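Enquirer: Sequence and predicted structure are below.
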Amino acid sequence: METKKQKIGNWFRTSISAKMLVVGFIFLILLIPLGFVKDLIRERETRQAGVIEEINQKWGNEVIIYGPIIKVPYKTYTEEKTFDEKTKTFTKNYKEVLNHAYFLPKTLDIDSEVNTRQLERGIYETVVYTADISMNGNFNKFDFSTVDLPEKDIIWDRATLLMQTSNLKGIRNEIQIRMNQNEYTLKPKFDESYMSTLESGFLRKQLKGNGDSTFSLKIKINGSDALRFIPIGGETSVSMHSDWHSPSFNGNYLPNDETKKISNKGFDAHWTVLETNRQFGQQFFNHLPNLNKFAFGTSLIVPIDDYQKTERTSKYGILIIGLTLLVFLLIQIISKIAIHPFQYFMIGLALIMFYTLLISISEHQNFLKAYLISGVAVVGLITAYSKTILKNRKFPMLVFGSLSALYAFIFVIIQLENYALLVGSIGLFIILGIVMFSSKKIDWSNQ
């Protein structure tokens, strides 16, 4: 029995296959704490998202805004029949019903100046903005021919002006619209829908039924994430200027290429949308539909933040742990130096500590500095530890060079966006080639 145990022990100490099995098992075990680290990164990222959402809600969320729209009430009549028991006949009665027509402007010119700022809470920060918006345009003809109404049933002196926005609490000024040389103040109206409504008092016969009605107004509004408009004009022209350097133009319409400019100092963009580019007309009867799906504008995206970079880095954890253990395994096989499984495990834990250091330091420093500090600490620790195991200077220097090159390679990949896959594939191909040719020196006869 003792002889059998000795044979098994000798097999583990001398067999290449046994060493590979042991190191492979340790590698699988190390995936457990690596998974915990990834969960920690996601938890911190979720915490950041919650704090940012809370800050944005207090400052002002995404802004969708459109208007002005003229709302004109009109009368229609429904026929009701009642049965008279005495005469045994039906009598007709007509009940008056109040409906509303909504007329969109013929032209709408919007100019918006978007100034951004960063707000902080503890270790978290977010980007918000204040937009100064000017609107000008005109209405031309209010056509009721599609509903065949007599003029007496149109209540012109009770017409009002409407604006709608997704972010009522972000408005920083009293909105006054100037129309036909008269000024009207828009006040909030109770509305349970996603969009909040602002409505003026009665226009009191200021409309010209068949003539032009010009308007102008200014809005100052706080928001975050995005600023978008809905092209309600027969011809809608939107200009946006901002000091933010990372815009994302989205929605149903993109800005004109010849006017779009993006630099480190900000961006300028211009949109032109015609009625023929939309799927709705210039007037609605009975109700105003939800037009949010036609919105377009700009999202003020934040470039990849430190949590996203840390999460991307952790995805290469399997690669780093696997290659590092492989380097030690090749050194052990080639040099015949004994490395205990416990020592492999300690090296793997040191590699995992890199990610906890990275996420904790990056919450207080920029990502480059956090990556540099974490990398130097882990590479230095493993190099010093390998010197006590390998008993010479040549192999620890090989470990130092391999780890330094590997961490530098990973850092380059996570900084790239368009070429990350290409560079990563080429790098892995080179690493595979190095491992393949290094393994030629191994005597595989002792399995």
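Expert: Looks like it arrived, so ask away. Numbering: from 1, shown residues only.
Enquirer: all contacts plus neighbour counts: C-alpha atoms, from now on.
Expert: OK.
Enquirer: Now do the strand or helix carrying Ile262: which elements does it pack against?
Expert: Following DSSP states H and E, one finds Ile262 within strand 261-263. Packed against strand 261-263 by the contact rule (3 or more Cα pairs under 8 Å, 6 or more residues apart in numbering; DSSP states H and E) you find strand 266-274.
Enquirer: Which strands or helices does the strand it packs on pack on?
Expert: Looks like strand 266-274 contacts strand 235-242, strand 261-263 (3+ Cα pairs under 8 Å, 6+ apart).
Enquirer: can you list the residues that contact the longest one?
Expert: The reference is to strand 235-242. For strand 235-242, contacts defined as Cα atoms under 8 Å, 6 or more residues apart in numbering pick out 106-116, 266-275.
Enquirer: That one versus strand 266-274: what angle between them?
Expert: Angle of strand 235-242 versus strand 266-274, following axes from the mean of the first three to the mean of the last three Cα atoms, to 10 degrees, is 170 degrees.
Enquirer: what about versus this one:
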Amino acid sequence: MKQSFYIKLGIIFFLILCLMLPQSFMLGLVSERVSWRQQAYQSIEQSWPGSQTVAGPVLSIPYYFTYNAKEKIIGTDKKETEIIKEMTVRDVLYIIPKQLNINSKLESSLRYRGIYGVPVYTNTVQMSGEFSTQPLLDLIAKNKDYKIRWEKPQISVLVCDQRGIATPPILTWSGEKLTFQPGGNLPGTVAGMHVAVPDLSQQHESKIPFSFDMELHGMRSINFALLSNNTDVRLAANWPHPSFTGDLLPEQRNITDQGFTAEWRASSFSYDVSNAMERCHKGECSSLMERTVGFELIQPVDVYQQSERSIKYAELFIILTFVALILFELLKKVRVHPIQYTLVGMALLVFYLLLISLSEHIQFLLAYGVAAFCSTALLTFYFGAILCSRKLGLILGAGLSILYVSLYVILQAEESALLMGSLLLFIVLAGLMLATRHFDWYELTGQGDMSAEVQK
């Protein structure tokens, strides 16, 4: 009896190790399905604009300034002669708005590739504010000894994916209507739009109001760069599950089942505008789109992430079930064959396969309930048969049901999942230890005589 028990215990331990192979297979299956979903996203991105970032407007004024420079020339007689040479240099003055107001209203929907749904949106963006000509006057005052020739100024707005601009926006510039042209027309950038504006006054500071509306298509996320001395951003969307992104969280937000609203306020102090403009002056205007605020349209339940997390508890379910079978086998003097242990382990693993496949087509909660019911019902019936007791089968089935309910609660508590999982393991272990604290294991395993001799 002694040798047969330990041999069987070794076989059961070996079975647990072997059952980890299907568990690894299912983890690989989850990764494969995630990659297929990513391919679906990429497929939709080929025919629909991707994540969008809007930066601007930025006023750029190219100019040439001419100055006299002294230059020393050494002649054939090795005498040094100083001459005055006229030099002309081209540069660009970049001006950001003194005040920028952004109002965005987003309407979202789902586009499907096979079974995978990707959130896409149509965003109506209203931008308004005013520019000040003071930076232009400061530049003239700084270079008053130089001759400056100004070129045509322009307004540029950068967009991450230019395909998303549905119709050519109209800029209202100091009461005048101007139509944007494709292309950001800033060094280091491609996507966006630009429009030439009338020459600015060089006599005194003036404030130029502007506004334009833009209909922008995109998917998954929308962000706005805070390129202004003072910026107010107000976003509204019918998507009830936003994930706010960027350098600043919204000052105010209201999230309901029908959607959400959010508001940001920022100044040039909270956002390092001068550094971004300096890099743009060096030909790296793409840096204007690096620091933003916005949100991502996340799926409320990532079925693959939750399935992967649930699979990681498979060893716990297998070990606890096998321990319960071993205890009932010893207490009730019944014999459970290793093949029956194997079938029980496979039935426990089939739960995860059902969960993955069902959650792709129905809600995760419903998929979890169906998979748990099927697995529990099958094992309850099987436990009653192999233990020759319907009561014992119901007891084991009830315990398994409690474990599945506990696992679902842990899966929903993302931030405290580790804590709850640790507590569950502690409670199960404590319950097992308390329930078996009076057991005579030598007697149960057929080593009672040897135990008595040791006590003598």
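Expert: Arrived safely, thanks for sending. Computed from a predicted model, the values in this text were never measured in an experiment.
Enquirer: May I have the TM-score of the superposed chains?
Expert: Superposed pair, TM-score by TM-score structural alignment, normalised by the length of structure 1: 0.88. Supporting alignment: 433 aligned residues with a Cα RMSD of 2.7 Å.
Enquirer: Which of the contacts of strand 235-242 of structure 1 are buried, as a ChimeraX select command?
Expert: In ChimeraX syntax, the buried subset of the contacts of strand 235-242 of structure 1 is picked out as below (16 or more other Cα atoms under 10 Å):
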select :106,107,108,109,110,111,112,113,114,115,116,266,267,268,269,270,271,272,273,275
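Enquirer: quick one on the thing from earlier: kindly name the residues of structure 2 that line up with the strand holding Ile262 of structure 1.
Expert: Counting by TM-score structural alignment, strand 261-263 of structure 1 pairs with residues 254-256 of structure 2.
Enquirer: Remind me which helix or strand Ser422 of structure 2 belongs to.
Expert: helix 417-435.
Enquirer: Mean per-residue distance, that helix versus structure 1.
Expert: Average distance, helix 417-435 of structure 2 versus aligned residues of structure 1 after superposition (mean Cα distance after the TM-score superposition for structure 1): 2.4 Å.
Enquirer: Remind me what that helix packs against, helices and strands.
Expert: With 3+ Cα pairs under 8 Å, 6+ apart as the test, helix 417-435 of structure 2 has helix 390-412 packed against it.
Enquirer: Kindly recompute the last result at 10 Å.
Expert: Helices and strands touching helix 417-435 of structure 2, by 3 or more Cα pairs under 10 Å, 6 or more residues apart in numbering; DSSP states H and E, are helix 314-331, helix 390-412.
Enquirer: residue contacts, Asn182 of structure 1?
Expert: Gln176, Leu203, Gln206, Phe215 (Cα atoms under 10 Å, 6 or more residues apart in numbering).
Enquirer: tell me the secondary structure for the third one?
Expert: The three-state label for Gln206 of structure 1, taken from DSSP: H, G, I helix; E, B strand; the rest coil, comes out as coil.
Enquirer: how close does the closest residue to it other than its chain neighbours get to Ile133 of structure 1?
Expert: Sequence neighbours aside, Asn180 is the residue nearest to Gln206 of structure 1 in space, at 7.1 Å (criterion: Cα to Cα, 6 or more residues apart in numbering). Distance of Asn180 of structure 1 to Ile133 of structure 1, given as Cα to Cα, to the nearest Å: 20 Å.
Enquirer: again, but for Asn167 of structure 1
Expert: Counting by Cα to Cα, the gap from Asn167 of structure 1 to Ile133 of structure 1 is 14 Å.
Enquirer: And the lengthiest helix in structure 1, what does it pack against?
Expert: In terms of residue count, the longest helix belonging to structure 1 (DSSP state H) is helix 16-59. Applying 3+ Cα pairs under 10 Å, 6+ apart, we find helix 16-59 of structure 1 packed against helix 2-14, strand 107-121, strand 124-139, strand 213-224, helix 306-314, helix 317-335, helix 341-362.
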